[in-house]
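>>> here is a sequence together with a model predicted from it:
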Amino acid sequence: MNITFLGTGTSQGVPMIGCGCEVCTSANPKDNRLRSAVWLQNEDTSVVIDSGPDFRYQMLRAKVETLDGIVFTHGHKDHVAGLDDVRAYNYWTQKDIDIFANPDTEEILRREFQYAFSNIQYPGLPQLAIHSLTGQDFTVGSMDFRTIKVLHYKLEVFGYRIGDFTYITDANYIAPEEMDKIRGTKILVLNALRHEKHISHFTLNEAIDIAQEIGAEQTYFTHISHQLGLHDEINTSLPQGIFLAYDGLKLTC
């Protein structure tokens, strides 16, 4: 399976107008992050996890020519706001795009994109087929997904394990039974917002502790705030086998 990081930032991770900090003004492209999302592709299936506000540009930048499904972690705007732009894939494939979401996220999608789910349909609307998730395993094309429930403060967020690859974002707590689902992963992706304590995200040190407990061969941190610091400086300070992800990073698992 090929893995492409479409974005590794947060709404506080993209360059901020007027901020002036060393990250927001950095010339290093690894410090220029769009909202967090990842593209998974194998021989016959193409899936994106989350479609934030940067979705259209991310898909163009990564040259994603086919799309079989979008799997959502949760319903916050920085993870769902770009869903409307699936209509280009509807046009080329002449079929619905399968989307997978838990009940809370499904409710948000139906409210925010009510015209796509209305009884009144007309050409050009996004064509979506919703599949409700309650924590069960599921399949998109030839990819098998195992759901991992994490907490984003008090909000339940879904992470996913696909074979030896696990993707978790927007979390600050993982229960022991959910940690057990991750063990044995070869590549782990985990959120690491900043150094300072946060109410709903892992800090860098908290993410390192989780990564070392899991012991994946490679761990990559995503959902990175500009408050974390410059990519190259932080990356070189991390323990062996742990790295900062960056937009456009490609992996194979």
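Received, thanks. Numbering: from 1, shown residues only.
>>> use CA for all of it now, contacts and neighbours both
OK.
>>> residues of the helix or strand hosting residue 160 that come out buried?
Taking DSSP states H and E as the definition, residue 160 sits inside strand 155-162. Within strand 155-162, the residues that count as buried by 16 or more other CA atoms under 10 Å are 156, 157, 158, 159, 160, 161, 162.
>>> which helices and strands does it pack with?
Using 3 or more CA pairs under 8 Å, 6 or more residues apart in numbering; DSSP states H and E, the elements in contact with strand 155-162 are strand 143-152, strand 165-167.
>>> below is an additional structure, to be compared with the one above:
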Amino acid sequence: MKPSLTVTFLGTGTSQGIPVIGSDHPVCQSTDLRDKRLRVSVLLQWKDKSYVVDCGPDFRQQMLRTGVSRLDGILLTHEHSDHTAGLDDIRPFYFRQGEIPFYAEQRVFDALHDRFAYIFETVNKYPGAPAIREELIAKGQSFELDQMSITPVEVLHGDLPVLGFRVGDFVYLTDAKTMSEDQRKLIRGCEVLVVNALRKEPHYTHFNLDEALEFVADIQPRQAYFTHISHLMGFHAQVDNELPDHVNLAYDGLTITI
């Protein structure tokens, strides 16, 4: 019997977050907490295990919000800063636990070696730096984490391949613009789908709202949530009310169980 999965949305915003620094856009001025969006990430918990997908620049704040004191691993979708810039903030977990397993493609690890060279130093390494254990993964090659099946699936973020993850009957995709039919087959009919929907206007590397709705109609999950949302999408309360019954905008702090 597969364990139940609890998903907490740590951040549901795009690369700048909401509010955007210095912006006087009405959404950035909103007092609705659902319009306050940290950079995109989710916490996955089953049994006594806790995994995070992506560790962006708000990682520290997100971990403090959830009260998580132990982290069993981090899965990375791709190397962009809004998904990896919080890497150094794994230090409290590292000091308590030792090396933290990271699951990513080789290209992503190569980028981390360039950006965080001091973490991967082997000679005279700074004693306050954390360490990670690199676990290579590839699209379509399933693996198991603590009795939970994980299948990496690939989307294209413009021309950049990005991994999403099917975790049991839950699918998490971010930074998607296109997805091939062979990869869609790996997720079609899932229980819950989370996918990016940046704004209503078209964008060259992200689904806009209409494209995300078309994608949901093709995949046919029981329930879908949109994430990686820009202030240009509009107010949460208004947009969410306009969506089909089985589709919602996610918001920071939302927790669901599958």
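Right, received. Where do you want to start? This structure is a prediction, so every number in the text was calculated from the model and none was measured.
>>> still on that earlier bit, residues in the second structure aligned with the strand holding residue 160 of the first structure?
Per TM-score structural alignment, the counterpart of strand 155-162 of the first structure in the second structure is residues 160-167.
>>> tell me roughly how far the matching stretch lies from the first structure on average.
When the first structure is overlaid, stretch 160-167 of the second structure sits 0.3 Å from its aligned residues on average, using mean CA distance after the TM-score superposition for the first structure.
>>> before we move on, back to that, which of the helices and strands packed on strand 155-162 of the first structure sits most buried?
strand 165-167 (a mean of 24; mean count of other CA atoms under 10 Å).
>>> what are the ranges of the helices in the stretch 51-200 of the second structure?
59-66, 81-84, 91-97, 106-115, 181-184 (DSSP state H, counting those that start in this stretch).
>>> deepest-packed of the ones you listed, please.
With a mean of 21, the top stretch among those by mean neighbour count (mean count of other CA under 10 Å) is helix 81-84.
>>> mean shift between that one and the first structure?
Averaged out, helix 81-84 of the second structure is 0.3 Å away (mean CA distance after the TM-score superposition for the first structure).
>>> list the contacts of that helix.
Applying CA atoms under 8 Å, 6 or more residues apart in numbering, the external contacts of helix 81-84 of the second structure come out as 14, 15, 39, 40, 41, 54, 55, 56, 57, 76, 77, 78.
>>> residue 37 of the second structure -> the first structure?
Aligned by TM-score structural alignment, residue 37 of the second structure pairs with residue 33 of the first structure.
>>> what's the spacing between its match and residue 223 of the first structure?
9 Å (CA to CA, to the nearest Å).
>>> intersection of neighbour lists for the two?
With CA under 8 Å, 6+ apart as the test, residue 33 of the first structure and residue 223 both reach 8, 9, 10, 13.
>>> name all residues that make contact with the aligned residue in the second structure for the third one.
What that stands for is residue 10 of the first structure. Mapped onto the second structure by TM-score structural alignment, residue 10 of the first structure lines up with residue 14. When contacts are counted by CA under 8 Å, 6+ apart, residue 14 of the second structure touches 37, 38, 39, 40, 82, 198, 228, 229, 230.
>>> for residue 141 of the second structure, see how far away the equivalent of residue 123 of the first structure over in the second structure is.
With TM-score structural alignment as the criterion, residue 123 of the first structure lines up with residue 127 in the second structure. Distance, residue 127 of the second structure to residue 141 of the second structure, using CA to CA: 36 Å.
>>> same check on residue 181 of the second structure?
According to CA to CA, residue 181 of the second structure and residue 141 of the second structure sit 16 Å apart.
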